[in-house]
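Participant: below: sequence and its predicted model.
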Amino acid sequence: MSRFLDSLFKGNTKKRIVILAPLLLIFAAIAVYSMFTPLLTSNETVVNSVQIGTSYEYKAVITPNILYPNGGTVDAGDTIFKKITTAIPLDIKSTIVADQEVVAKGTYEVELLIKANDLWERSFPLDEKRSFDLKGTELSIIDGTFTIDLNKMNRFITQVEEETGIKPSQYVFEVTPNIIGEIQFGGQEKNIDLGDKLIFDYMYDELVLSSEKAFTSVNTFSSVETISNAFFGLPIEQTRIVSTIISILLLLFILITIKNVTPIRNKSTALQSDKINKKYSNRIIQVSQKVSDAQKTIISMYSFKSILKIADEKELPIFCHKMYGDGNAVYFIVDGDYVYDYETVKSTVTTSTEKVSGSEKAYADG
């Protein structure tokens, strides 16, 4: 790690950016991932399943007739003949079966509801309201026989039709075990919600079963386990903070590095010309412009020491012309048709000969 940091801070600008840019992308991706990842995850596990069921069995109490000379209570199919039937006994069983022991509390009341299309409806209790408080895995809420007095219902419907003068085309008989209560388990409560109804279509001369005779619903009790999400062992909340801070620092470092590339280079060249002028002020003559090179051969040197060497050998003065406002300067010596110069702005080493504006210019190392 220490070697990596040492190479990072001592390396050149390009090397720094090449190293830091991928790191920035990685930590930025981690920051975005952590932002969209919830801090907590809830795992729900079913710990107890409760099955609530209701079943109906019914018969018909009939008067002696050609089909049943002795009359009495007989098994009834899906169709009951009104003219020979006086009552309908119903065996209703409502049970609760659970995987684990539960407590069931509440009340129930079995009723018969007569509906005349959308015109009117009337409720008739088939038994008094009862309460229950049970505990176990197999609970019996309702287990009894309830009787529909069909003669009574026929008389009631006939009287309504006579008094109102309205005769609907069809009536509906609904037998409903109204259970109101809750099931308790592990500190949780679930309402007992039964929509089970035994339904008959009441027509002119018959009752026809139009519903199922058994109903089942399932209710579950669950435990919820909350888990803190993590990224490679680090909690998501801390991952957000750390990755965001590192991403910001890396971005700032890259921006500062890019921003300071040019100023640092200019500062170094400017300091170079100031240093030369200060050290050799008695040998340098400042001029406002460079000598015309229309008919001169320009020989550019790679260092100021080369200019000094030539000036000493030929006993010639050194001229200085500041070409730019940022401190860069050109130092040159005029020797007949030759001009030897050194520009502090130069940063590459080249060996070639080219013509510039009609004159020859050569690069050489003194």
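Facilitator: Perfect, I can see it now.
Participant: C-alpha only now, for contacts and for neighbours.
Facilitator: OK.
Participant: how about the helices in the stretch 1-150 of the chain?
Facilitator: For the stretch 1-150 of the chain, the helices defined by DSSP state H, counting those that start in this stretch occupy 2-10, 13-35, 150-164.
Participant: next up, a second structure to put side by side with the first:
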Amino acid sequence: MSSIARTPPPKRLSQPLTETLHDTRHDRTMVLDNSNDKQKPKENGPQGLVQRQVVRFSLSPPAHHKSQDKQVPTRAQTVVKSNESVKPRMERKAASGPTTKKEGRAEEGKAEKENVMGLLDRIDKLIDDSRNLRGDIKEGIKKAIKSLRLMAREIKEGNKQENREAQTQTEGEIAEEEKEIEEKEKDTKLTGDLMKELRVQRKIIEKEFKELKKELPKMTAMIEEFKREDEATKKELREALEQGNKAITELKTYASVAATTVKTGERGSKMIEHQTAKYAITVASEGKETSGEVLEEIRKTVDAKKTGLRVDRIRKIKDQRVIVGCESREELERVKEKLKKNNKLRANHNAFEQECPVRKKWDRLARAAVAYC
């Protein structure tokens, strides 16, 4: 579109100039008179009708200006010219191209704001240059332009605030995304290390399992051999216990001694064989049990079938005591240890030793009864 040169305002005429201003957007008609007199209605003809001289504004140039060499630009032409003045700058910016989408949006908004402010300045200048407008109309237009400037500034400030908020929000989102990426990388690294360690441990376990699998037949054979040895040992113990039980003799009573056979010696004297114990201990009760109860407790504790111990002689004495005799010292010690485990019994001395309390008692009585010279 070719630009139209702006013509200077027309010279003041001697005759009053009347123009019609018509606003096509709002369909309004205003009467303007540039004469010194105020607007007055004039009578036209005998009918007494009032004819108003009006000036109409339209987007096309007025008819009486077409005959002139120079034309006054209309508002639309002014806008086109302003856009054309801004267009080269926009084309250069578009040729360079925005680096990012946000920068492109910012540049477009900035161009639009500059375009609006330039248009307002141009309109203000055109209003000042026009001399065929009334002062109150100029003042109203200037107030409207001022309001538009304020609105443009508010929009600009609002856009700045929105840009700052968007930038802050974008930075926060970027920081959160970077944090999430770092956490995912850490988790991935930790998972990889764990999987690597698990693979190493799995190889070690598989290797040890193969070695154990090779040794399994040997271990099974050893277990079977131990079982056979255990069975043989148990069998030997059972046989020994049976033999021990057979060898244990019952306590002889007076009737059994009287019924024993008598052997004849070399000189014809009759001799009775007596099996006497060589080692013995006295056993007492911790409580007030009688000697008979103590004897029963000893028989329960020293059971030949269960323990395999052999007692050759056992009899009751005074003071709730019982004498237990064996043929060997080792056998007596075993019996003594077994009796110590019973909390109801007390076997703490040998009946044939000098420390036996029963022996000390009888020795004391014997010494008191004998008078020494």
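Facilitator: Perfect, thanks for sending it. Model, not experiment: these values are computed from the prediction.
Participant: quick check: TM-score for this pair?
Facilitator: Aligned and superposed, the two chains score 0.22 in TM-score terms (TM-score structural alignment, normalised by the length of the first structure); 145 aligned residues with a Cα RMSD of 7.5 Å.
Participant: quick revisit: okay if I get the helices of the stretch 1-150 of the first structure as CSV plus distance to residue 72 of the first structure and mean neighbour count?
Facilitator: As requested, those are exported to CSV (distance: least, Cα to Cα, whole Å; neighbours: other Cα atoms under 10 Å):
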stretch, distance to residue 72 of the first structure, mean neighbour count
helix 2-10, 102, 10
helix 13-35, 77, 16
helix 150-164, 14, 12
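Participant: wait, which of those helices is closest to residue 136 of the first structure?
Facilitator: Residue 136 of the first structure lies closest to helix 150-164 among the helices of the stretch 1-150 of the first structure, at 37.8 Å (Cα to Cα).
Participant: elements contacting the closest one?
Facilitator: Applying 3 or more Cα pairs under 8 Å, 6 or more residues apart in numbering; DSSP states H and E, we find helix 150-164 of the first structure packed against strand 85-116.
Participant: how about the strand it packs on: buried residues?
Facilitator: Buried residues in strand 85-116 of the first structure, defined by neighbour count with 16 or more other Cα atoms under 10 Å: 85-98, 101-106, 108-116.
Participant: likewise for stretch 244-264 of the first structure?
Facilitator: Judged by neighbour count (16+ other Cα under 10 Å), stretch 244-264 of the first structure contains these buried residues: 244, 246-247, 250-251, 254, 257.
Participant: and the residues you listed, which of them are in helices?
Facilitator: Members of these lying in helices (criterion: DSSP state H): 244, 246-247, 250-251, 254, 257.
Participant: and the furthest pair within the residues you listed?
Facilitator: For these, the farthest-apart pair by Cα to Cα is 244 and 257; their separation is 19.9 Å.
Participant: does residue 360 of the first structure belong to a helix or a strand, and which?
Facilitator: Applying DSSP states H and E as the criterion places residue 360 of the first structure in strand 359-363.
Participant: by contact count, what packs against that strand?
Facilitator: Against strand 359-363 of the first structure (3+ Cα pairs under 8 Å, 6+ apart) you get strand 297-300, strand 353-356.
Participant: would you turn those strands into TSV with distance to residue 140 of the first structure and mean neighbour count?
Facilitator: Shown next, in TSV, are these (distance: least, Cα to Cα, whole Å; neighbours: other Cα under 10 Å):
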stretch	distance to residue 140 of the first structure	mean neighbour count
strand 297-300	111	22
strand 353-356	110	12
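Participant: got TSV for those, with distance to residue 207 of the first structure too?
Facilitator: Converted to TSV, these look like this (distance: least, Cα to Cα, whole Å):
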stretch	distance to residue 207 of the first structure
strand 297-300	120
strand 353-356	117
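Participant: those strands: which one's closest to residue 4 of the first structure?
Facilitator: Of all those, strand 297-300 comes closest under Cα to Cα, at 40.4 Å.
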